[in-house]
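Peer 1: Give the three-dimensional model of this entry:
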Amino acid sequence: MEYYKIKEELQFFDVGRDIFHVYDPITNRHFKIGKQEATWLKLLDGKNSKEDLKKFIPEEVLDQFLLNAEKLGLLENKNKRYKLKPNIFKIKFRILNPNKILNKMSNFGIYYRKFLNLSSIPFLIFNILFITYNFNDLLLYLSNAHLTSNFICFYLVIMLLNGFFHEFSHALVAKSYGVNVVSMGIMLLYFQPTFYTDITGINFLNKKNERINVFIAGVMANNILMAIALIIFHYIKHIFQGASLYILYFAIINCLLIIINLIPFIEFDGYYILSNLFEEGDIKTTVNYHIRSLLEERISKNLRLEYLFYFVLSKLFTISILILAVLVMRRYVITIIDASYILFANYIFLAVLIVIFIYYNSKEFFGGKYNE
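Peer 2: Have a look, this model is predicted:
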């Protein structure tokens, strides 16, 4: 007797219109299936034999259905555990499934989304004008800043606080569109603590503008927090100078988070916004494939100009970041070594820069990920 059992960890969400969202927390994969297929999957409880299943599932489609479930990794396999490949630069610690909380806040999520969409432009204009007209005063305040243990602690706390508002805004807006947010927790992103939210369920949204609205919600939240901080700073800077400096730090950190998240060359919000604007699941993969195909003379007329621009700008961005990182390292090293070794150190850093750049591009552009 053959028995089939789906993974106990599988989560099923009814998204309406006879469509189910299935989430596998082991592989972190999402599936969109029909109501009938969801009903059939739930029959695979390890107790029903293949003969039993024929009573509920048409015999002519049973074998193909079981094969598809196995290929998708939805079935238990005692000989094989499904594990994600570890990424030391992005270590996630899942804290909760926020769906129950978000379900209770569904109406609030709709109001919150409308508030973000209506208020973001006025707050953005305010932030730009405030910084422009007070630029010299802000620089004067920041000149008094020193890297102390208090500042480091404040920075870590504020990064977590801002990260929470940023990610929870993603979750609220996603839920306002009926998306199931299956995971929320803390992540060490390049060894820096921050929050994360799994909003990959937005791939089930058919409208591009709704997906973009979810992705930009976090940045809009940082924009509002920045404006509030600047207003508070303006009114207390002459009364509580010490506290006002930390309020200014809070505003600047939000400003930096907005800029970093909108950079379209690293896989943050801006990258996914641009991917959706181009209607590509992964714009970097698509662009690299087209450029490589062009070099191999497989594509000549169908290359989109925006792909070429993106490729060139992303490489310039990568080079700039690498050069900046190496220069910062060099500046530190030459302060602690003997002057006679500076020229040798310069050659070493130049070689390091070249090796890193070649490795990065060969892995990303010519790696097996893009092979047919």
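Peer 1: going forward, measure contacts between C-alpha atoms and count neighbours the same way
Peer 2: Fine.
Peer 1: So which residues make contact with the host helix or strand of Val287?
Peer 2: When secondary structure is defined by DSSP states H and E, Val287 falls within helix 283-295. Residues outside helix 283-295 that contact it (Cα atoms under 8 Å, 6 or more residues apart in numbering): Leu274, Ser275, Glu280, Ile299, Ser300, Leu303, Tyr307, Leu308, Tyr310, Phe311, Phe365, Tyr370.
Peer 1: want to put them side by side, so please do this one too:
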Amino acid sequence: MIIHPAICMERTEDNDFLVCNLESNETYKIGLAEGLFLNNYNPNNKERNVIDWDNDRIKQAETFFLEAGLLVDESLPLVTRKQKERFNITRIKICKFEINNALNKVQRIVMFLTSKICITFYFAIILIGIILAFTNKGFLFNKLNNLITSGQIHEFNIDPSSFILVYILVIIAMFIHEFGHIFMCKRICGKVGKVGIMLYFLQPALFSDLTCLYTINNKKEKIKALFSGIFIQWFLSAIAIINYILLNKTFNIDLEFLLIFSLINIFISFYNLIPFTKLDGYWIVSFILNKQNLYQKSLSFIFSKLKIVSKPNVAKEKKSILLAYGIAAIIFYILFWGFSLTQIYGLLELVVASPIAMGLVTIIIFIIIYQLFCRVKFNKY
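Peer 2: Now for the predicted structure:
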């Protein structure tokens, strides 16, 4: 047997091992002895680790790691050993890039932008934005009321140039959000994983691999890296609000696209804080509670209650947490898909007849249901 080609291992600060499956994106944290034992099956490892285990313990460990997919039978053909990344309609990865080497070339810039001085500056701008918005709340409420009553917000009935500017600013904010995570993770861990573009619930999104955060013990630093994207979004919204108010009050220049961008950006930031699907909020809660794979464990527990999958070993005090979280995760999964499919149907209606649009959405629904069935059957969430 050999270690699965997609498995990478890294020693953590507390002398455990972080094991990552690069194909399934699953992460495990195992003890020192188990990590050294597993590393013995790495064909690139020339020095064999001595583990004080008897033959029965070794056989049990081999069986466990084989069933978990961390080890593969070397005697089998390569095609049966190599696992392809499962297609998941909820998270369709379009492309991903290695960025760590590029960041090494701009290390000083990364360190400066994530320094205490810069963070204090970001915080000060956010505070100024909040104070200005509060002191001008009457003016802003009147402006928002005019935008709503005229249909400019909920019907996107704004002039094309403003719409394009808002759209461009939102895209830029998404990129800066992701680089907020990347830069802070680079500062804390010294490296980052791959970044890329994906469709999350069939909506365009960016992602970054911050798995290296599992290798450090400082919970505060972990949360700082995970929260940095949202924090930088608030900073951008504050800049937009400050400029909108000052230009309006001082020069009577009404750049309403700045106000609309600020509102959309704030909405997206709070949307990212939802902890019941794998957005920033989920990872923040996972690290605060120190719960690895909380999403998978909660769904596995829920479906075990329904007698759909085998019952996992769960401590009594954790059952209520997993039950509550699992129910909330299922509800938000349905809500997210409902919102996404409504958006897709609306866009399809612009280019094809309604029956065709409904047919295409129905096909997507069948794919979602089929994948849910498979994921529940094989206990893969």
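Peer 1: Next, the buried residues of the helix holding Val287 of the first structure.
Peer 2: Within helix 283-295 of the first structure, the residues that count as buried by 16 or more other Cα atoms under 10 Å are Ile283, Lys284, Val287, Asn288, Tyr289, His290, Ile291, Arg292.
Peer 1: do the same with stretch 107-122 of the second structure
Peer 2: So stretch 107-122 of the second structure, judged by 16+ other Cα under 10 Å, has buried residues Val110, Met111, Leu113, Thr114, Ile119, Tyr122.
Peer 1: give me the number of residues near the nearest residue to the fourth one once chain neighbours are set aside?
Peer 2: In other words, Thr114 of the second structure. Leaving aside its sequence neighbours, Thr114 of the second structure sits nearest to Met184 (Cα to Cα, 6 or more residues apart in numbering; 6.1 Å). The number of residues packed near Met184 of the second structure is 26, by other Cα atoms under 10 Å.
Peer 1: residue contacts, Asp45 of the first structure?
Peer 2: Tyr4, Lys5, Ile6 are the contacts of Asp45 of the first structure under Cα under 8 Å, 6+ apart.
Peer 1: measure it to Glu210 of the first structure for me?
Peer 2: 36 Å (Cα to Cα, to the nearest Å).
Peer 1: just to revisit the earlier point, any quick ChimeraX command for the buried ones out of the contacts of helix 283-295 of the first structure?
Peer 2: ChimeraX command restricting the contacts of helix 283-295 of the first structure to the buried ones, with burial defined by 16+ other Cα under 10 Å:
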select :274,275,307,310,311,365
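Peer 1: would you list every one of the helices in the second structure?
Peer 2: All helices of the second structure, identified by DSSP state H, fall at 32-39, 55-67, 78-81, 100-105, 107-113, 116-135, 137-149, 160-189, 219-251, 256-271, 280-289, 294-305, 316-349, 354-377.
Peer 1: now these in a markdown table, with distance to Asp209 of the second structure?
Peer 2: Shown next, in a markdown table, are the helices of the second structure (distance: least, Cα to Cα, whole Å):
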| stretch | distance to Asp209 of the second structure |
| --- | --- |
| helix 32-39 | 22 |
| helix 55-67 | 24 |
| helix 78-81 | 25 |
| helix 100-105 | 11 |
| helix 107-113 | 17 |
| helix 116-135 | 23 |
| helix 137-149 | 38 |
| helix 160-189 | 9 |
| helix 219-251 | 11 |
| helix 256-271 | 19 |
| helix 280-289 | 12 |
| helix 294-305 | 17 |
| helix 316-349 | 22 |
| helix 354-377 | 23 |
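Peer 1: Can you check which of those gets nearest to Asn21 of the second structure?
Peer 2: helix 55-67 (12.5 Å; Cα to Cα).
Peer 1: which residues does Leu160 of the first structure contact?
Peer 2: Pro193, Thr194, Phe195.
Peer 1: of all these, which comes closest to Lys50 of the first structure?
Peer 2: Nearest member of the contacts of Leu160 of the first structure to Lys50 of the first structure, counting by Cα to Cα, is Phe195, at 44.1 Å.
Peer 1: so what corresponds to that closest one in the second structure?
Peer 2: Taking TM-score structural alignment, the alignment pairs Phe195 of the first structure with Leu206 from the second structure.
Peer 1: list the contacts for its match?
Peer 2: Met174, Phe175, Glu178, Val195, Gly196, Ile197, Met198.
Peer 1: Just list the residues touching the first one, thanks.
Peer 2: The contact partners of Met174 of the second structure, taken as Cα under 8 Å, 6+ apart, are Ala205, Leu206.
Peer 1: What lines up with it in the first structure?
Peer 2: So, by TM-score structural alignment, Met174 of the second structure is matched to Gly163.
Peer 1: List only buried entries from the contacts of Leu206 of the second structure.
Peer 2: Met174, Glu178, Val195, Gly196, Ile197, Met198.
Peer 1: And the third one, what's its match in the first structure?
Peer 2: Under the alignment (TM-score structural alignment), Val195 of the second structure pairs with Met184 of the first structure.
Peer 1: My guess is that match contacts Thr197. True?
Peer 2: Yes - in terms of Cα atoms under 8 Å, Met184 of the first structure counts as a neighbour of Thr197; the distance is 4.5 Å.
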